[in-house]
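Asker: heads up, no residue letters with this:
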């Protein structure tokens, strides 16, 4: 039974060369194990094949995506998170917001407050491009890979309702008004 293990095969390869190498590796017979920091390689893997390893006080933790999601949720997770935002696999924390304005402004406020940029601290700011329902694939991803997630949202009533519904479905019943990792502007809009 052949086993191929490749540690960071993306080194010194441009994105298309990485993708080509990945296709060649998975076409091999036997089991393939790839250790990578490349969002391009991660985006090509099936959701059921992805694992994120992290060091914890009790040793190494292995996290994986919930493979029992409805097909539509799997599709959104693949398209909106893994394929488009593969760098989130390597985040130490994720900050979600509704749109483009917040995605551009919050990192600047973060840098001003902390005196360091978000990337050096492993934090990604993501605009989900829409209402509370758009948060779902990102929340699911963060939950499954045990990545701390923070939400910054406008106080629009429909958005808040959708956010609560999706947050509760993934993390369990939560009082989002008093949650330390959720900030909802009081009936106003960030712009």
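Answerer: Yes, it's here. If you're wondering where the values come from, they're calculated on a predicted model, not measured in any experiment. Numbering: from 1, shown residues only.
Asker: CA only for contacts and neighbour counts going forward, please
Answerer: Fine.
Asker: how far away is residue 62 from residue 110?
Answerer: Here residue 62 is placed at a distance of 30 Å from residue 110 (C-alpha to C-alpha, to the nearest Å).
Asker: My error: substitute residue 4 in the last question.
Answerer: Distance, residue 4 to residue 110, by C-alpha to C-alpha: 42 Å.
Asker: What of residue 165?
Answerer: 28 Å.
Asker: who's more crowded, the two?
Answerer: A side-by-side neighbour count of residue 165 and residue 110, using other C-alpha atoms under 10 Å, places residue 165 first with 17 against 14.
Asker: who touches the more buried one in this structure?
Answerer: Listed by C-alpha atoms under 8 Å, 6 or more residues apart in numbering, residue 165 has no contact partners.
Asker: and the gap between it and residue 126?
Answerer: On the measure of C-alpha to C-alpha, residue 165 and residue 126 end up 20 Å apart.
Asker: Also residue 60?
Answerer: Residue 60 is 27 Å from residue 126, where distance means C-alpha to C-alpha.
Asker: also this one, for the comparison:
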């Protein structure tokens, strides 16, 4: 509403490639829509094509990618949108930079670690990345031959093995309800 403080939140879903981040984000978005809560998914692959097409996959470029995405997420959240960000963000330091940016801006932030074992992710291989890495076609695959630094103390730890997408999304929604008293908006 005009003249009233609008509050949103950034929910950063981090995890290995094919861990289920984007699938869970879509389920969370659908459930938020049912509640009348506005949300926007900032899909890592789409942002790589549009906002960050000039970047490669070196550590510096990956960190720059995370900072750019974090800036957009904070901007959306500051303006009353729940920003759902399913982006690998492999390095703890760059994830902490995004959190700190939100803190300085007074914008709510929640880190969700989508914890799926590497062998399960490789078995899913929704984009064919693991197969391409094994075939020697690509190098620098996060969690295989490039590091992934799991969060030591995420706000939400979503273990996906043995759970449905709906259950994982429900865990994130419950955390949002507890922490931010989400209201329709």
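Answerer: Thanks, I have it. What you are looking at is a predicted structure, and each value in this text was computed from that prediction instead of being measured.
Asker: TM-score of the superposed pair?
Answerer: TM-score of the superposed chains, computed with TM-score structural alignment, normalised by the length of the second structure, equals 0.35; 90 aligned residues with a C-alpha RMSD of 4.4 Å.
Asker: all strands for the first structure, in order.
Answerer: Secondary structure of the first structure (DSSP state E): strands at 3-7, 31-35, 52-56, 59-63, 93-97, 123-127, 149-153, 182-184.
Asker: Mind giving me the packing neighbours of the shortest one?
Answerer: Meaning strand 182-184 of the first structure. Helices and strands touching strand 182-184 of the first structure, as assessed by 3 or more C-alpha pairs under 8 Å, 6 or more residues apart in numbering; DSSP states H and E, comprise strand 149-153.
Asker: Just the buried residues of the strand it packs on, please?
Answerer: 149-153 (16 or more other C-alpha atoms under 10 Å).
Asker: will you turn those into a markdown table that also has distance to residue 75 of the first structure?
Answerer: Shown next, in a markdown table, are these (distance: C-alpha to C-alpha, whole Å):
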| residue | distance to residue 75 of the first structure |
| --- | --- |
| 149 | 21 |
| 150 | 23 |
| 151 | 22 |
| 152 | 25 |
| 153 | 24 |
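Asker: how about the residues you listed, which pair is most distant?
Answerer: 149 and 153 (13.0 Å; C-alpha to C-alpha).
Asker: Distance of residue 61 of the first structure relative to residue 32 of the first structure?
Answerer: 20 Å.
Asker: I misspoke; the intended subject was residue 127 of the first structure.
Answerer: Distance of residue 127 of the first structure to residue 32 of the first structure, given as C-alpha to C-alpha: 34 Å.
Asker: Quick check, residue 76 of the second structure in contact with residue 85.
Answerer: No - at 11.1 Å, residue 76 of the second structure and residue 85 do not qualify as touching, with contact defined as C-alpha atoms under 8 Å.
Asker: who's more crowded, the two?
Answerer: Shown here are residue 76 of the second structure and residue 85; by other C-alpha under 10 Å, residue 85 has more neighbours (26 against 21).
Asker: Pretty sure that one sits in a strand.
Answerer: Yes - checked against DSSP: H, G, I helix; E, B strand; the rest coil, residue 85 of the second structure lies within a strand.
Asker: Which among the strands of the first structure is found nearest to residue 71 of the first structure?
Answerer: Closest among the strands of the first structure, using C-alpha to C-alpha: strand 59-63, at 20.4 Å.
Asker: buried set for that closest one?
Answerer: Those would be residue 63, for strand 59-63 of the first structure by 16+ other C-alpha under 10 Å.
Asker: Also compute the angle for that strand relative to strand 52-56, please.
Answerer: 150 degrees (axes from the mean of the first three to the mean of the last three C-alpha atoms, to 10 degrees).
Asker: Strand 59-63 of the first structure packs against which elements?
Answerer: Looks like strand 59-63 of the first structure contacts strand 52-56 (3+ C-alpha pairs under 8 Å, 6+ apart).
Asker: name the helices or strands packed onto the strand it packs on?
Answerer: Strand 52-56 of the first structure sits against strand 59-63, with contacts defined as 3+ C-alpha pairs under 8 Å, 6+ apart.
Asker: any idea how far residue 44 of the first structure lies from residue 15 of the first structure?
Answerer: Distance, residue 44 of the first structure to residue 15 of the first structure, using C-alpha to C-alpha: 12 Å.
Asker: before we move on, what about residue 143 of the first structure?
Answerer: 28 Å.
Asker: Which of those two has more residues huddled nearby?
Answerer: Set side by side, residue 143 of the first structure and residue 15 show more neighbours around residue 143, with 18 against 14, by other C-alpha under 10 Å.
Asker: ok, that one touching residue 168?
Answerer: No - using C-alpha under 8 Å, residue 143 of the first structure makes no contact with residue 168, being 11.7 Å away.
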